[in-house]
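Asks: Please find the sequence and the predicted model below.
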Amino acid sequence: MYDVIVVGARCAGSPLALLLARRGHRVLVVDRATFPSDTVSTHYIHQTGLARLRDWGLLDRLVASGVPPIRNLIMSYTGIHIEGFADPIEGITEVYSPRRTVLDSILVDAARAAGAEILEGFTVQDVIFEDGRAAGIRGQFGDGPEQEFRGSFVVGADGRNSTIADKVGADFYRVVPASCFVYYSYFSGLDWGFQHRTGFNEQQIGTWPTNDGLNLLSLLRRREHFSAFRTDVENNFHAVYDEVVPELGEELRAKGKREENFRVMRYPDNYYRRSNGPGWALVGDAGYHKDPFTGWGITDAFVYAQLLADHLHEGLAGERPIDEAVAEYARLRDERSKSTFEFTCMISELLPLPPFFDSVLRAASQSPEYTKKFYGMIGGGIHSEEFFAPGHLEKLYEEVGTPRDKRLLTAA
């Protein structure tokens, strides 16, 4: 009998298991994958997420993998160019974009070392209920016989197509339709650092260095172009780079060598899903998902896995009823993630910015100090309410000489 059964061993599940096991709880983690293995991902970890890895004693292992640090960010959006980096956030002065074969293995190994039992290659087919509460899981290894595992609590950390969410009947209560699709692959021969460029024709390119001397190159286009794009991915991929930043497109053709197949992310809608119930909870993309544009998937998985671990521990230790504690986790997750969710949904449409955001970001791009604040907000060190505070915006507009008729102070 386990205290907690976690389904899904990647960026939300293994940290949750690690933190619970370190507190003395008996934890089982199952995943249909075996590790190391790849998965479709943005790779990007914000400073806030890296601070979690450091606190868990895992950041040094990530750095030792050879993934290069990123200390300068270049972002452009429909004519607004912002280049710089945030001040240290929780002592973290850089960001990283590791391969998931590297990152997930570090997390799984750490959870196992902490005392969690890890079963790889196990596919969950159902959730066991007793007296109206989740009480275990049922599944199998490959084509083997069906097996059951019992636990006091079941957590779905099994991604956007969560089996656990489906089996417990977790309903969606906020859905924002997805706007884009993503193609990416890994290229050698380039040294572009981090680039996040959005053109005027509703398409975006992104580049960042990852493990093994490779650069991840991606693009986003609106969904209505998906069928036409997939008819000739190679040439269409190059064409988007040519159109968004012609000099990068030229260098890509001259020096870049694609080392792996293209991956495609045709993401589902942005959503919040009910993430707690009698004996169960959801964490990571299983309960809350947004477009990959802002790269917050991995970091949010870390942050809210830690939040859930804290609340599960309260319940398991008898400090308060466990369902009450987990309900508070879900409420706090929604409250704390709201601004990231809304900003991501807005900017990922690849459409012209609303006038207020255009005014603020255009001014911020002209101020080195406010550029740092912008990246501080993106990296999780400054709350959006602080960044967009009218008093701060007044000073920004005055600093950069924004015409008075362009000085918008509120989104309304």
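Replies: Yep, that arrived.
Asks: CA atoms for contacts and neighbours, from now on please.
Replies: Will do.
Asks: May I see the buried residues of the lengthiest helix in the chain?
Replies: Secondary structure of the chain per DSSP state H: the longest helix is helix 322-347. Buried residues in helix 322-347, counted by 16 or more other C-alpha atoms under 10 Å: 322-330, 333-334, 340-341, 344-347.
Asks: same check, this time on stretch 31-38
Replies: Those buried within stretch 31-38 under the rule 16+ other C-alpha under 10 Å are 31-33, 35.
Asks: Make CSV from these and add distance to Tyr267 and secondary structure to it.
Replies: Putting the buried residues of stretch 31-38 into CSV (distance: C-alpha to C-alpha, whole Å; DSSP: H, G, I helix; E, B strand; the rest coil) gives the following:
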residue, distance to Tyr267, secondary structure
Asp31, 21, strand
Arg32, 21, coil
Ala33, 20, coil
Phe35, 24, coil
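Asks: which ones are touching Val155?
Replies: In this structure, Val155 makes contact with 4-7, 164, 280-283, judged by C-alpha atoms under 8 Å, 6 or more residues apart in numbering.
Asks: How about Arg112?
Replies: 18, 118.
Asks: roughly how far apart are it and Cys11?
Replies: Applying C-alpha to C-alpha, to the nearest Å, the value for Arg112 to Cys11 is 14 Å.
Asks: Ok, Arg26 next?
Replies: 20 Å.
Asks: try it against this one:
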Amino acid sequence: MKRHYDVIVVGARVAGSTLAYEMAKAGYEVLLLDKSTFPSDTLSTHNFYGNSLAMLREMGVLEELLATGTPTYKRAVVQFEDAVIDGRFPEVMGETECLCIRRTHLDDILFKHAAAQDRVTAIEGFRVAELIEEDGKVVGVEGVRKNGMREQFRAKLVVGADGRNSRVRGLAGSECLQAVPTDFASYVGYFSNYKQDGELHAELYKMDDKIAIVFPTSDNLYVVGVMFPLEDEDWMERFKVLPEQAMLTLLETGFAGTPLAERMRDAELAMPIKGLLGYDNDWHQGMGPGWALVGDALTFKDPAVGQGMQDALYGARILTDVLSAYPDWDASWNEMAGVYQARMEEKMMFHFQLACQFTKNNPFTEEQRMVNRLIASSPEATSAFLGTYNRAAGPHDLGQAIGRLVQGAAPGAAEPA
């Protein structure tokens, strides 16, 4: 097989397989590597909003993803203490639905789709051990196959798409530009027989110092996640000893005034509960001579905001666009790095900052409670609020909607002079 490529992508899940597909379509020869074999699961949120579904449709994989039987949904119910924000996500890029598809289906389909492209060579079960460097530039990778064979591959660019604990990032020496540690422990379980009222919908609850999320997902299951402060030694011990009982008890006692307890009474755990104890919301230097980062390797955000999947898609497209704009990469590393960093920050910084707020155990201020109630009282503000998640609206749109409510103007009225 070939030993030299234009691009080596390390990590073949959402960010990596999407990047391999995009780079191949742009005319580059790509080697796609992953230490795992597919299908395989991984701990993550796995929700796509309408803007992401539009990109998946453009890639030619949406119909195959939907053929797994994973349901779509349009509605979300967000409860911030006594404020219940209930509405549908606004249409974006021609799409109205959302999709929360399990990684066992998602990653396998994306990997096979990327591997089927004419300019993509894909290898599963290959663990990168080292980056090869010459004259201060990364020029390839050295790693080991599952059978123990050690191999080297070279390329003009090596991209780390290998997750929040990226080995490529560490070996390349990427600088961490921002890091906000979480105050929460997160646990996730998949349940059958979870009963919602009305149409399928996503659920998010923040009550005092605890957070819960619920999404309808693949295989007739719901994914249920809970977050509580790391400093809460009692709950930490309960989850360590009996995680299923701890999750059910926390949902029963920690979310009074929500429908969670009743909906969980007949639910049955379908597979072991998994936890994530302590993590940073971080943002790293995205590119250097011969290397780049995409997906969680570049920036990891608190799972409560559910932006990781679509940012992986956006990041792959942005990186491909930047690289395609520069015919001579070796003469342009610094300029490309600056453009890539700026474009990624423009696209994703709002949601990164939102995640940094979610990740701290700070109670709502009285002003925040008032704003939450205003949003819940108005279909216009609810649509703008949900639109910030699927990027049909921005923070400015939400601010304007709230401003009209504060000023007492009717929805759709002109802004005060």
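Replies: Looks like it arrived, so ask away. None of the values given here were measured: they were computed from a predicted structure.
Asks: Once they're superposed, tell me the TM-score.
Replies: Structural agreement between the overlaid chains, expressed as a TM-score with TM-score structural alignment, normalised by the length of the first structure, amounts to 0.91; 398 aligned residues with a C-alpha RMSD of 2.1 Å.
Asks: which one of the contacts of Val155 of the first structure is nearest Gly315 of the first structure?
Replies: When the contacts of Val155 of the first structure are compared for distance to Gly315 of the first structure, the smallest value, 11.2 Å, is given by Val4; criterion: C-alpha to C-alpha.
Asks: Contact partners for the aligned partner of Gly156 of the first structure in the second structure?
Replies: The criterion is TM-score structural alignment: under it, Gly156 of the first structure has Gly160 as its aligned partner in the second structure. Listed by C-alpha under 8 Å, 6+ apart, the contact partners of Gly160 of the second structure are 9-11, 16, 166-169, 291-294, 297.
Asks: now do 6 Å
Replies: Going by C-alpha atoms under 6 Å, 6 or more residues apart in numbering, Gly160 of the second structure touches 10, 168, 293.
Asks: who wins for neighbours among those residues?
Replies: Counting neighbours by other C-alpha atoms under 10 Å, Leu293 comes out on top of the contacts of Gly160 of the second structure with 31 neighbours.
Asks: Just checking the distance from the longest helix of the first structure to the centre of its chain.
Replies: When distances are taken as C-alpha atoms, centre = their mean, to the nearest Å, helix 322-347 of the first structure is centred 14 Å away from the chain's centroid.
Asks: Next, the mean deviation of that helix compared to the second structure.
Replies: Its match in the second structure and helix 322-347 of the first structure itself, once the structures are fitted together, sit a mean 2.0 Å apart by mean C-alpha distance after the TM-score superposition for the first structure.
Asks: Mind giving me the packing neighbours of that helix?
Replies: In terms of contacts (3 or more C-alpha pairs under 6 Å, 6 or more residues apart in numbering; DSSP states H and E), helix 322-347 of the first structure is packed against helix 297-316.
Asks: what packs against the helix it packs on?
Replies: For helix 297-316 of the first structure, the packing partners by 3+ C-alpha pairs under 6 Å, 6+ apart come out as helix 322-347.
Asks: Pro15 of the first structure -> the second structure?
Replies: Taking TM-score structural alignment, Pro15 of the first structure has Thr18 as its aligned residue in the second structure.
Asks: which residues are contacting the host helix or strand of that match?
Replies: Counting by DSSP states H and E, the element that carries Thr18 of the second structure is helix 14-25. Helix 14-25 of the second structure has contacts (C-alpha under 6 Å, 6+ apart) with 110-111, 114, 119, 161, 295, 312, 316, 320.
Asks: Present the residues you listed as CSV; the columns should include distance to Met227 of the second structure and neighbour count.
Replies: Output for these, formatted as CSV (distance: C-alpha to C-alpha, whole Å; neighbours: other C-alpha atoms under 10 Å):
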residue, distance to Met227 of the second structure, neighbour count
Leu110, 29, 26
Phe111, 31, 25
Ala114, 35, 26
Arg119, 43, 20
Ala161, 26, 33
Gly295, 23, 27
Ala312, 23, 26
Ala316, 30, 25
Thr320, 35, 21
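Asks: Looking at the residues you listed, which one is closest to Ala179 of the second structure?
Replies: Gly295 (15.8 Å).
Asks: Let me know the distance separating the alignment partner in the first structure of that closest one from Pro278 of the first structure.
Replies: Aligned against the first structure by TM-score structural alignment, Gly295 of the second structure finds its counterpart in Gly284. Spatial separation of Gly284 of the first structure from Pro278 of the first structure under the definition C-alpha to C-alpha is 19 Å.
Asks: again with Ala363 of the first structure
Replies: To Pro278 of the first structure, Ala363 of the first structure is 49 Å away according to C-alpha to C-alpha.
Asks: out of the two, which sits in the busier spot?
Replies: Comparing Ala363 of the first structure with Pro278 by other C-alpha under 10 Å, the one with more neighbours is Ala363, at 24 against 19.
Asks: Pull the contacting residues for the aligned partner of the more buried one in the second structure.
Replies: Residue-level alignment of Ala363 of the first structure against the second structure, with TM-score structural alignment as criterion, gives Leu374. With contacts defined as C-alpha under 6 Å, 6+ apart, Leu374 of the second structure has no neighbours.
Asks: so where does Leu374 of the second structure fall, helix or strand?
Replies: Leu374 of the second structure is part of helix 366-377, with elements assigned from DSSP H and E.
Asks: Now the element after that helix, going C-ward?
Replies: Per DSSP H and E, helix 366-377 of the second structure leads on to helix 379-390 as the next helix or strand towards the C-terminus.
Asks: Would you state the helices of the stretch 201-350 of the second structure in chain order?
Replies: For the stretch 201-350 of the second structure, the helices defined by DSSP state H, counting those that start in this stretch occupy 233-241, 243-253, 260-264, 308-324, 333-358.
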